[in-house]
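Participant: Here's my sequence, what's the structure:
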Amino acid sequence: MLSLLCSPLCPLPRASRAMSAVSLLVSPGRCLFDDPLRLRVRGLPAGQDVSLLTALTDEAGELFTSVGRYRADGGGELDVSRSPALEGGSYTGVEPEGPLWSLEPRTPLRRLLKKDVRSPLQLRFSLHRGPPTGALLAEAAQERSFLGEAVSRELLRAGRVRGSLFLPPGPGPFPGVIEVQGTGGGLLDYKASLLANRGFATLALAYYKYEDLPKEMKEFHLEYFEEAVNYMLQHPQVKGPGIGLLGHSKGGDLVISMASFLKGITATAVVNGSVANVGAALHYKDHTLPPIGIDPKRLKHPEPGVGDIRDVIHNPLEEPHRKSLIPIGKADCKFLFIVGGDDRNWKSDIYAQIASQLLVEEGKEKPEIVFYPKAGHYIEPPYFPLCKASFHKLVNLPVVWGGEPKAHALAQVDSWQRIQNFFHKHLNGKNVLKNKL
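Facilitator: So this is what the prediction gives:
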């Protein structure tokens, strides 16, 4: 496990005499992925134009790169947190984290994922005289980890429950959160690990295409998710009496369903989720929510071979599609909805408003809705680059996800902090919820 303690400024050894006059300093040399980035350059001629190249290779070997164009000040220095990036690069203006959030894949339709949180990702920085093809002046690197010092990770096989359980360092108990991902399947636990670094006992819950779980998205049983909730409620390191839920995309409608039918839920955060059940039938006891249907005629093609599916799902307030509507009015927990105004996957903005309406109709408190007008569907933890388009397993074609890179990046930073504040605020209640059915 990486120690996050290091020298505050960690340049790589300079590779040649030609590079010896210039220092590229990245701070810190090792950090968590959602920590801010600080880069400084010393030893340049006054007013020198340079290019800062950033590169990251993911676990699948895909290369992500960005370019920043800068001009040294009168002292031959530049500080990415204060010096404006010039036109002609991946970002402009004062953008301390611009080298990170503006990364783009070499291969189209690729999304940056972290599947093994036990190993860090390495950023490589190189500084070039003039254009990106100019002479190499200096190099540096930074390790960005997902599993902080003394945070424990346990692959969980408890009864039927499968996932990863992360516990922060210290005696505990800690606020407990179950995190549910979208339609990709398998076990993705990078969000859960980052939350654990911030003081939460977090379970990344797999629910299909993993070990002995269902192989396909055909039907799910809420009793499985209930078993995971009960596991967390009974864990000695989880602070009760209730837990939190975090879900994105398909995980969003799943956590809304959990909050609507199950006991022990105190706070639910939904990131670009649907208020209707999507993709697979959901059963709980004698109740079934069928998946809401789609109209393929509403599919648009903004470019050849790539779809825009925002409008294909039927309106869940209209018959006969209302039978797929999740009875969120039965929930007694607090809700936070994180909404990307340019979500091209579906109408998450409208779904959040429907959820608010249904809660108020049942005499419940309005949810907190945070709206980011130019953010897309994949609102991730801070500094993940925007995924513009990739393959969608449910519709079996590449689709656009929406979002403008800078606005989307700002939404990720803000929403990540809001999610943590939301859980810290509400996971200390004293009411244990009852089953609704």
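
Participant: only C-alpha atoms for contact and neighbour calcs from this point on.
Facilitator: OK.

Participant: what comes up buried for the longest helix along the chain?
Facilitator: Longest helix in the chain, counting residues (DSSP state H): helix 405-426. Using 16 or more other C-alpha atoms under 10 Å as the test for burial, helix 405-426 gives 405-406, 408-413, 415-416, 418-419, 422-424, 426.

Participant: just the helices in this structure please.
Facilitator: 98-101, 190-197, 222-234, 250-261, 348-361, 405-426.

Participant: Can you say which of those helices is nearest to K334?
Facilitator: Taking C-alpha to C-alpha, helix 405-426 is the member of the helices of the chain nearest to K334, at 7.5 Å.

Participant: ok now do D343, which residues does it touch?
Facilitator: N272, R310, A375, G376, H377, W401, G402, G403 (C-alpha atoms under 8 Å, 6 or more residues apart in numbering).

Participant: swap in W401?
Facilitator: So W401 contacts D308, D343, R344, N345, G376, H377, Y378, C387, K388, A389, S390 (C-alpha under 8 Å, 6+ apart).

Participant: For the contacts of D343, which single residue is the most surrounded?
Facilitator: N272 (30 neighbours; other C-alpha atoms under 10 Å).

Participant: Please provide the structure for the following sequence as well, for comparison with the first:
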Amino acid sequence: MATLVVVPEKGLADEPMNIKVTGLQPSQKVTIRLTLKDDRGQLFQSRAFYEANSVGEVSLDKTAALGGTYQGTHPMGLVWSLKPLKPFQSPMKKDVENCPFQYTVDLFDSLSLGLSADPQPALTKTCTRWHMAPGIQRTQIQEGRIRGTLFYPTEGKGSYPGIIDLYGGAGGLAEYRASLLASRGFAVLALAYFGFSDLPRSFQKLQLEYFGEAADLLLRHPKVSKPKVGVVGVSKGAEIALVLASFLPQVGATVSINGTCNVYGGTIYHEGKALIKGTPYKQEKMLITAEGLLKTAGFYEESPASSIPVERAQGHLLFLAGEADQYYNSKHFAELAFSRMRKHGRNNGKMISYPGAGHLIEPPGFPFCWASHLRGHSIPLVWGGEMIPHCEAEESIWKEIQLFFNQHLNLSSKL
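Facilitator: Presented below is the predicted three-dimensional model:
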């Protein structure tokens, strides 16, 4: 009799997952289908075809997918290759505290292409993946003008490296990366900076003081180690992260993921005066593909006046760039910033680029997304990348982020 096992059945979203089937006939061909419903109720599905070995087993960490939504031997291939039933969607994770990603794993004892209604699965299992571990405190922050959510471990008497987490041009408040980082031993403030609550609706006028107040708030917390905080940002958030690294003395370590080295689309102010005046976006240079997708080629023109003076940064900087990014030329921007630091005799930066990785870098456990909708745009944007190298890069980047912050923060515990 066949048996379907998922290991582990419950875990964190960044934990590897393996699916195994035993009790099949030798060389039997089967289909495994994975289904996810996200926090909006949107459905995502993948499937792949496998051939059992000589003892009637299929194990995704050893058995290659012969076809389907992915091919080859990749234990997380079914997660990576999840496709939205409604085109150009990526899974939304809003409730990290009460609502895990719940996957349904279906086994079909023959090839099931999904071109019409699938037959009844021979076996079904469910598994859950949380973005917040037990023992993590989640606190909404509405102190002064600061808006965000703070996550930190409650177990143990020690303090934890403090990190400000910034997302990109969609605005609002994203918590899932912050909650996962907290689950790995950090105190993380998911910080909204526009398009949320009573904050400005756009990023056209950002105040450096807002971010300085957020850093001070984090450093005052008894669970945050002193004397510096870290900043991690992606896309527009990475751009802001470099500004903070360059001008805020509280920042000791900064991770820029697929960001620019200039300020775009708005101005950064300090004490009421323009600190860095951003270069306008060249919307007339955007391209619409034959498939009706938006490509931002030529959207970003370089201007010395809007360059971020990264050579001012007193802390350490880590630039992470996808070489197949089709939203920014992220590798080029990282190289410019890195060379600027070297030109000024600074050796506190490190750069890693990833062949095949696109723009939309998420924590592990999210499917690959080549193009999707972004708030403020009427048609989907192309992010770029190739599924396998992109998702492998996400796993590598996740480890690099944790290693970097553990190395350069929490200095008070090392004195």
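
Participant: one step back: return the closest of the contacts of D343 of structure 1 with respect to G68 of structure 1.
Facilitator: Nearest member of the contacts of D343 of structure 1 to G68 of structure 1, counting by C-alpha to C-alpha, is G403, at 20.7 Å.

Participant: The closest one maps to what in structure 2?
Facilitator: In structure 2, the residue paired with G403 of structure 1 according to TM-score structural alignment is G385.

Participant: From F186 of structure 2, how far off is T63 of structure 2?
Facilitator: The spacing between T63 of structure 2 and F186 of structure 2, counted by C-alpha to C-alpha, to the nearest Å, is 36 Å.

Participant: So for the two, which sits in the more crowded spot?
Facilitator: Higher neighbour count among T63 of structure 2 and F186: F186, with 26 against 18, using other C-alpha under 10 Å.

Participant: Contact partners for the residue mapped onto that one from structure 1?
Facilitator: Using TM-score structural alignment, the partner of F186 of structure 2 in structure 1 is F200. Neighbouring residues of F200 of structure 1 by C-alpha under 8 Å, 6+ apart: L167, P168, F174, P175, G176, V177.

Participant: how near is the second one to S193 of structure 1?
Facilitator: According to C-alpha to C-alpha, P168 of structure 1 and S193 of structure 1 sit 9 Å apart.

Participant: repeat for the fourth one
Facilitator: In this structure, P175 of structure 1 lies at 14 Å from S193 of structure 1, with C-alpha to C-alpha as the measure.

Participant: So those two - more neighbours on which side?
Facilitator: Set side by side, P175 of structure 1 and S193 show more neighbours around S193, with 29 against 23, by other C-alpha under 10 Å.

Participant: thinking that one is in contact with T202, fair?
Facilitator: Yes. The pair S193 of structure 1 / T202 is scored as a contact, 7.3 Å apart, by C-alpha atoms under 8 Å.

Participant: tell me, what's touching these two both at once?
Facilitator: Joint contacts of S193 of structure 1 and T202 (C-alpha under 8 Å, 6+ apart) are F166.

Participant: Which single one of the contacts of W401 of structure 1 is nearest to P327 of structure 1?
Facilitator: Closest to P327 of structure 1, out of all of those and judged by C-alpha to C-alpha, is N345, at 22.2 Å.

Participant: Counterpart of the closest one over in structure 2?
Facilitator: Match for N345 of structure 1 (TM-score structural alignment): Y327.

Participant: which residues does the closest residue to S412 of structure 2 other than its chain neighbours contact?
Facilitator: Using C-alpha to C-alpha, 6 or more residues apart in numbering and skipping the chain neighbours, the partner closest in space to S412 of structure 2 is K226 (5.6 Å). Residues in contact with K226 of structure 2 (C-alpha under 8 Å, 6+ apart) are P161, L219, L409, N410, L411, S412.

Participant: So what does K226 of structure 2 match up with in structure 1?
Facilitator: Under TM-score structural alignment, K226 of structure 2 pairs with G240 in structure 1.

Participant: how close does that match sit to F422 of structure 1?
Facilitator: Applying C-alpha to C-alpha to G240 of structure 1 and F422 of structure 1 gives a distance of 16 Å.

Participant: With L194 of structure 1 instead?
Facilitator: With distances taken as C-alpha to C-alpha, L194 of structure 1 is found 16 Å from F422 of structure 1.

Participant: Show me the strands in the stretch 201-350 of structure 2, by range?
Facilitator: With DSSP state E, counting those that start in this stretch as the criterion, the stretch 201-350 of structure 2 has strands at 205-207, 229-234, 251-257, 267-270, 273-277, 287-288, 294-295, 316-322, 349-354.
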